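[1] my questions concern the predicted model and sequence given below.
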Amino acid sequence: MKNSIKNIAAITLIAFMAFSFTTEGPNKKEIKVEKSKIVWKGYKVTGSHEGVINIKSGYLNFNEDKLTSGEFIINMNSITSTDLEGEYKEKLEGHLKSDDFFGVEKFPTAILVFKKVNATGKNSYNITGDLTIKGKTQIVSFNFSVYGNKANASLKIDRTAFDVKYGSTSFFEGLKDKAIYDEFDLIVDLEF
């Protein structure tokens, strides 16, 4: 009987110690979509255009204070131009939403899923993730910074990898001043 009580006491003590020293598990932080934004900028031979696009939903996972993963769904129907007004703004937005570019009727969302998160400093990370646009998934890498409840990143995306070929000199000859560069920029500011 004494041995049974000692065994139960020992098991209880070991279990208590194991739970006491277990590190905190993942901590999911939902993105505050109304306080977060993505600015896009596309370039052509004769200049550039820029605008915003909304995050539909997203989250970042942390283990203690270290980023471990994340996922974002982008509302492709929300793409707007901020450098034009009136008729030209409407035409550009309509064209960007058309099948020539992002085909938002058939592909209303884009998705970014973090696959590898490597710390490069106290608040900085190098992220490798899967980006899906127009149903095509490509690997992207970018730097990501976290400060308190805010985070930011800059990405350079090759649109032709996602079958967005309109105006690309990689696919069409003789475009001259109508050429649109293959890469565009995304500047992401998040709050969670």
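    Yep, it's here. Quantities reported herein were computed from a predicted structural model and do not represent experimental measurements. Numbers count the residues shown, from 1 in each chain.

[2] use CA for all of it now, contacts and neighbours both
    Fine.

[3] packing partners of the host helix or strand of Val140?
    Here Val140, judged by DSSP states H and E, is contained in strand 136-147. Helices and strands touching strand 136-147, by 3 or more CA pairs under 8 Å, 6 or more residues apart in numbering; DSSP states H and E, are strand 124-133, strand 150-158.

[4] so which bits of it are buried?
    Neighbour counts over strand 136-147 (16 or more other CA atoms under 10 Å) mark Thr137, Val140, Ser141, Asn143, Phe144, Ser145, Val146 as buried.

[5] one more structure, for comparison:
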Amino acid sequence: MKRITLAIIAFATFTTTMNAQEKNVSTTESKINWKGYKVGGSHEGTIALKSGVLTFDNDVLTGGTFTIDMTSINTTDLTGEYKDKLDGHLKSDDFFGVATYPSAKIVFTSVKPTDKTTYKVTGDLTIKGNTNPVTFDLSLEGDNAKATLKIDRSKYNVRYGSKSFFDNLKDNVIYDEFDIIADLKL
């Protein structure tokens, strides 16, 4: 009886492993945009995907891992001196400290289908060495995946201009939440 039970467990494990498939996400064709908000306006730009993998079981999304190149932060709504200043400030220790933390990472911890092409994803997001859970919807059609994440920067020790950490900022407040809009190509 023990041999039969062990054989069934081994077969089930082998079958599950055989059905699991990892698909690399193209780092050159995928686009990741960000948008940050402040009193009286916003700024936006791009950031590069360093690596990405989505895991499937029988064509159903079950997991994923993504690494973002924080050194690639790029502002797209400004030009010249102002763009250079903002890019440098975002890379500095006031914001993302890319010299110390050159990458950010998200590892999916839970993936649940909500309909034929959409999943509710929860993952552990690490920015500046701080890890917190985030939940977002991911739509998947063919070789295209799209997701929008709303991230609270105060949870990752990104303090500059945050009313969560400083009083009397008045019109100099930079809101804690920023958006990441990912258009991924498999």
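    Everything's here; your move. Only a predicted model underlies this, so the values are computations on that prediction, with no experimental measurement involved.

[6] so after superposing, what's the score?
    Once superposed, chain against chain, the TM-score is 0.91 (TM-score structural alignment, normalised by the length of structure 2); 176 aligned residues with a CA RMSD of 1.7 Å.

[7] of the buried residues of strand 136-147 of structure 1, closest to Met76 of structure 1?
    Each of the buried residues of strand 136-147 of structure 1 was checked against Met76 of structure 1 using CA to CA; the closest is Thr137, at 15.4 Å.

[8] most neighbours per residue, which of the helices and strands packed on strand 136-147 of structure 1?
    Mean neighbours per residue, mean count of other CA atoms under 10 Å, is largest over these for strand 124-133, with a mean of 20.

[9] residue range for that one in structure 2?
    Mapping strand 124-133 of structure 1 onto structure 2 (TM-score structural alignment) gives residues 118-127.

[10] what's the helix or strand for the residue nearest to the spatial centre of structure 1?
    Compute the mean C-alpha point of structure 1, and by CA atoms, centre = their mean the closest residue is Leu112, 4.5 Å away. Per DSSP H and E: Leu112 of structure 1 is located in strand 109-119.

[11] so what touches that strand?
    Around strand 109-119 of structure 1, the neighbours that count as contacts under CA atoms under 8 Å, 6 or more residues apart in numbering are 67-77, 125-134.

[12] distance check, the counterpart of Lys178 of structure 1 in structure 2 against Arg159 of structure 2.
    By TM-score structural alignment, Lys178 of structure 1 lines up with Asn172 in structure 2. Look at Asn172 of structure 2 and Arg159 of structure 2: by CA to CA, to the nearest Å, they are 13 Å apart.

[13] over to Phe165 of structure 2?
    7 Å.

[14] how close does the helix or strand harbouring Asp176 of structure 2 sit to structure 1?
    Using DSSP H and E, Asp176 of structure 2 falls within strand 174-185. Relative to the matching residues in structure 1, strand 174-185 of structure 2 has an average distance of 0.4 Å after the fit, by mean CA distance after the TM-score superposition for structure 1.

[15] just how off-centre is that strand within its chain?
    Centre-to-centre, strand 174-185 of structure 2 and its host chain are 8 Å apart (CA atoms, centre = their mean, to the nearest Å).

[16] got it, and stretch 113-120 of structure 2?
    18 Å.

[17] then stretch 154-164 of structure 1?
    Distance of stretch 154-164 of structure 1 from the chain centroid (CA atoms, centre = their mean) equals 13 Å.

[18] give me the spatial nearest neighbour of Pro26 of structure 1, chain neighbours excluded.
    In space, and not counting its chain neighbours, Pro26 of structure 1 is closest to Asn63: 4.6 Å by CA to CA, 6 or more residues apart in numbering.

[19] counterpart of the one you found in structure 2?
    Using TM-score structural alignment, Asn63 of structure 1 lines up with Asp57 in structure 2.

[20] OK, contacts around its match?
    Thr16, Asn19, Ala20, Gln21.

[21] the helix or strand encompassing Gly52 of structure 2 vs structure 1, average distance?
    Gly52 of structure 2 is part of strand 41-57 when elements are defined by DSSP H and E. Its matched residues in structure 1 lie on average 0.4 Å from strand 41-57 of structure 2 after superposition (mean CA distance after the TM-score superposition for structure 1).

[22] would you tell me what the next helix or strand after that strand is?
    strand 60-75.

[23] contacts for that next one, please.
    Here strand 60-75 of structure 2 makes contact (CA under 8 Å, 6+ apart) with 43-56, 83, 86-87, 90-91, 96, 98-99, 101-113, 119.

[24] try 6 Å
    Contacts of strand 60-75 of structure 2 with the rest of the structure, by CA atoms under 6 Å, 6 or more residues apart in numbering, involve 44-56, 87, 98, 102-108, 111.

[25] quick revisit: can I get the helices and strands packed on strand 136-147 of structure 1 in a markdown table with distance to Val188 of structure 1?
    Shown next, in a markdown table, are those (distance: least, CA to CA, whole Å):
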| stretch | distance to Val188 of structure 1 |
| --- | --- |
| strand 124-133 | 14 |
| strand 150-158 | 5 |
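
[26] indicate which one of those is closest to Glu34 of structure 1.
    From these, taking CA to CA, the stretch that ends up closest is strand 150-158, at 13.2 Å.

[27] give me the angle between that closest one and strand 47-63.
    Interaxial angle, strand 150-158 of structure 1 versus strand 47-63 (axes from the mean of the first three to the mean of the last three CA atoms, to 10 degrees): 130 degrees.
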